[in-house]
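> pasting the structure only:
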């Protein structure tokens, strides 16, 4: 379950930011989660709750997320298109020379405090 590893990374980043800004408690962390990360939302929420509640800084803090679509970019013609369900073949020119251009990461968008 890689969700827990991602949660630990988020907690570390939020803790560092909170300490640098004199924040004693965080109420909510908002994320953008790429469709191609393989993160299972329910498992992610469970991992968050388990790990966050073990810290004074994040005890009871909510985690919200918005899904970011996975997008491929064709190196041959430049088209950006949804990676799922299209796959690696460009629907415009048929080239297989494509790369994942978006949707493969997790980004902290905001940290809410009282």
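The structure has been received and is ready for your questions. This is a predicted model, so every value here is computed, not measured.

> okay, CA-based contacts and neighbour counts for the rest of this
Will do.

> Pull out the buried residues from the lengthiest helix in the chain.
Ordering each helix of the chain by length in residues (DSSP state H) puts helix 2-20 first. The neighbour-count check on helix 2-20 (16 or more other Cα atoms under 10 Å) flags 3-4, 6-7, 10-11, 14-15, 18 as buried.

> Name the residues that touch that helix?
The contact list for helix 2-20, computed with Cα atoms under 8 Å, 6 or more residues apart in numbering, reads 24, 26, 39-40, 43-44, 47-48, 51-52, 57, 108, 111.

> Let me have these in CSV, adding neighbour count, secondary structure and distance to residue 96 as columns.
Below are these laid out as CSV (neighbours: other Cα atoms under 10 Å; DSSP: H, G, I helix; E, B strand; the rest coil; distance: Cα to Cα, whole Å):
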residue, neighbour count, secondary structure, distance to residue 96
24, 13, coil, 50
26, 20, strand, 45
39, 18, coil, 26
40, 12, coil, 28
43, 14, helix, 33
44, 19, helix, 33
47, 19, helix, 37
48, 23, helix, 38
51, 16, helix, 41
52, 21, helix, 42
57, 19, coil, 47
108, 14, strand, 32
111, 16, strand, 40
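
> second one coming, line it up with the first:
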């Protein structure tokens, strides 16, 4: 479960930003999580709940996750389609000359402070 490491990475980054801005409490961290990223949202929430109790800056801090849908582009026909439903094979032309254009993101979108 690498979600615990991901949680620590987020918190470490937010702590640096908070220190630079004289913030003493973080109320919410909002993330953008791609549909086909390697992070499992439910595990991330579990790790977050455990970790916020260990760091005073994050006491009762909420984690909000926005899912970015995975979209693939087909170079053969020029169309886009949902990656999860169809994988690497284009449902329009059957081509395999495709690549992911979104859905693998993992970004801190917003940090809400007191």
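Everything's here; your move. Note that this is a predicted model, so its numbers are computed, not measured.

> what's the mean gap between the very next helix or strand once past the longest helix of the first structure and the aligned bit of the second structure?
Next in sequence after helix 2-20 of the first structure, counting helices and strands by DSSP states H and E, comes strand 26-34. When the second structure is superposed, strand 26-34 of the first structure averages 0.7 Å from its matched positions, counting by mean Cα distance after the TM-score superposition for the first structure.

> From the contact counts, what lies against strand 26-34 of the first structure?
If you count contacts as 3 or more Cα pairs under 8 Å, 6 or more residues apart in numbering; DSSP states H and E, strand 26-34 of the first structure packs onto strand 62-68, strand 106-113.

> The longest one: which residues count as buried?
Which is strand 106-113 of the first structure. By 16+ other Cα under 10 Å, the buried positions in strand 106-113 of the first structure come out as 106, 111.

> And the helix or strand hosting residue 46 of the second structure against the first structure, how far off on average?
Assigned by DSSP H and E, residue 46 of the second structure belongs to helix 41-52. For helix 41-52 of the second structure, the mean distance to aligned residues of the first structure following superposition is 1.4 Å (mean Cα distance after the TM-score superposition for the first structure).

> what span of the first structure lines up against that helix?
Matched against the first structure by TM-score structural alignment, helix 41-52 of the second structure falls on residues 41-52.

> Spit out the contact partners of the residue lying farthest from the centre of the second structure.
Within the second structure, the residue lying farthest from the chain centre (Cα atoms, centre = their mean) is residue 93, at 30.9 Å. By Cα under 8 Å, 6+ apart, the residues touching residue 93 of the second structure are 76-77.

> counterpart of it in the first structure?
Mapped onto the first structure by TM-score structural alignment, residue 93 of the second structure lines up with residue 93.

> between the helix holding residue 46 of the second structure and strand 62-68, how big is the angle?
In terms of direction (axes from the mean of the first three to the mean of the last three Cα atoms, to 10 degrees), helix 41-52 of the second structure departs from strand 62-68 by 160 degrees.

> Against which helices or strands is helix 41-52 of the second structure packed?
Against helix 41-52 of the second structure (3+ Cα pairs under 8 Å, 6+ apart) you get helix 3-20, strand 62-68.
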